[in-house]
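Trainee: The sequence and its predicted three-dimensional model are supplied below.
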Amino acid sequence: MKYEIAKRYLVVMAIIFIIGLILTLSSVSIGRSIALDILIENGGMDTAEYQLIIKSYIESLRACGVVTSLLGGLGTLLSGYTLYNNTNEQS
């Protein structure tokens, strides 16, 4: 039972880690896309304001991606260690 829970936890944490990496690596394109949508919605804006929006969204998405991947990576390591200890005890 404990082995199955740790195995599921490992899979979930690995998925969270991958999502964090994808979010971090694609933060520039997502930030530009959001800023372009805001530009179209407003019908135009000052260039400096547009650049500020792009920069702020990129930094926010990158920070979220880093935190998510760190938590997912730490969870993956901890659950992998638990699985390793359980397999040693079962052997």
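Mentor: Great, that's in hand. Numbering: from 1, shown residues only.

Trainee: use CA for all of it now, contacts and neighbours both
Mentor: OK.

Trainee: and the helix or strand that contains T24, which residues are buried?
Mentor: Using DSSP states H and E, T24 maps to helix 2-25. Using 16 or more other Cα atoms under 10 Å as the test for burial, helix 2-25 gives 6-7, 9-11, 13-21, 23-24.

Trainee: structure B:
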Amino acid sequence: MRKVRMNVQGRVQGVGFRYMTKMVADELGIHGTVRNEDDGSVSIESFGEDDAMVQFIQKIKDSPSPAGRVTYVDIQEDPLMEEYTSFKVTN
């Protein structure tokens, strides 16, 4: 199991990015949260199986929203992160 924090930059607010991220997470069995940040980025906390996490990260880099465009993703492993039981859009 992997616990990963991501900060996603680009055209990621106002384009359905968070809700499409939740759909992808639900498809892959990833748990966690996604939220908009004041600086225009999106933060994701994600928890899931290694193979599913690799797919999830790639789909985020490719932008799960057709109207979105990801220019940069900061990815950090965080073994101390909470183990979520579902995936939620938090704001």
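Mentor: Received it, and whenever you're ready, just let me know what you need. Remember, it's a predicted structure, so these values are computed and weren't measured experimentally.

Trainee: Tell me how the two chains score on TM-score.
Mentor: Here the superposed chains carry a TM-score of 0.28, computed using TM-score structural alignment, normalised by the length of structure 1; 39 aligned residues with a Cα RMSD of 3.6 Å.

Trainee: which among the buried residues of helix 2-25 of structure 1 gets closest to L78 of structure 1?
Mentor: L10 (8.3 Å; Cα to Cα).

Trainee: for structure 1, what's the longest helix?
Mentor: Counting residues, the longest helix found in structure 1 (DSSP state H) is helix 47-90.

Trainee: residues making contact with the helix holding T24 of structure 1?
Mentor: 61-73, 75-76, 79-80, 82-83, 86 (Cα atoms under 8 Å, 6 or more residues apart in numbering).

Trainee: redo that, cut-off 7 Å
Mentor: Applying Cα atoms under 7 Å, 6 or more residues apart in numbering, the external contacts of helix 2-25 of structure 1 come out as 61-62, 65-66, 68-70, 72-73, 75-76, 79-80, 82-83, 86.

Trainee: Strands of structure 2, residue ranges please.
Mentor: For structure 2, applying DSSP state E gives strands covering 2-11, 31-36, 42-48, 69-77, 87-89.

Trainee: Please spell out which residues along the second one are buried.
Mentor: Buried residues in strand 31-36 of structure 2, counting neighbours by 16+ other Cα under 10 Å, are found at H31, G32, T33, V34, R35, N36.

Trainee: related to what we said a few turns ago, nearest to I38 of structure 1, of the buried residues of helix 2-25 of structure 1?
Mentor: Of all these, I38 of structure 1 sits closest to L23, with 20.1 Å by Cα to Cα.
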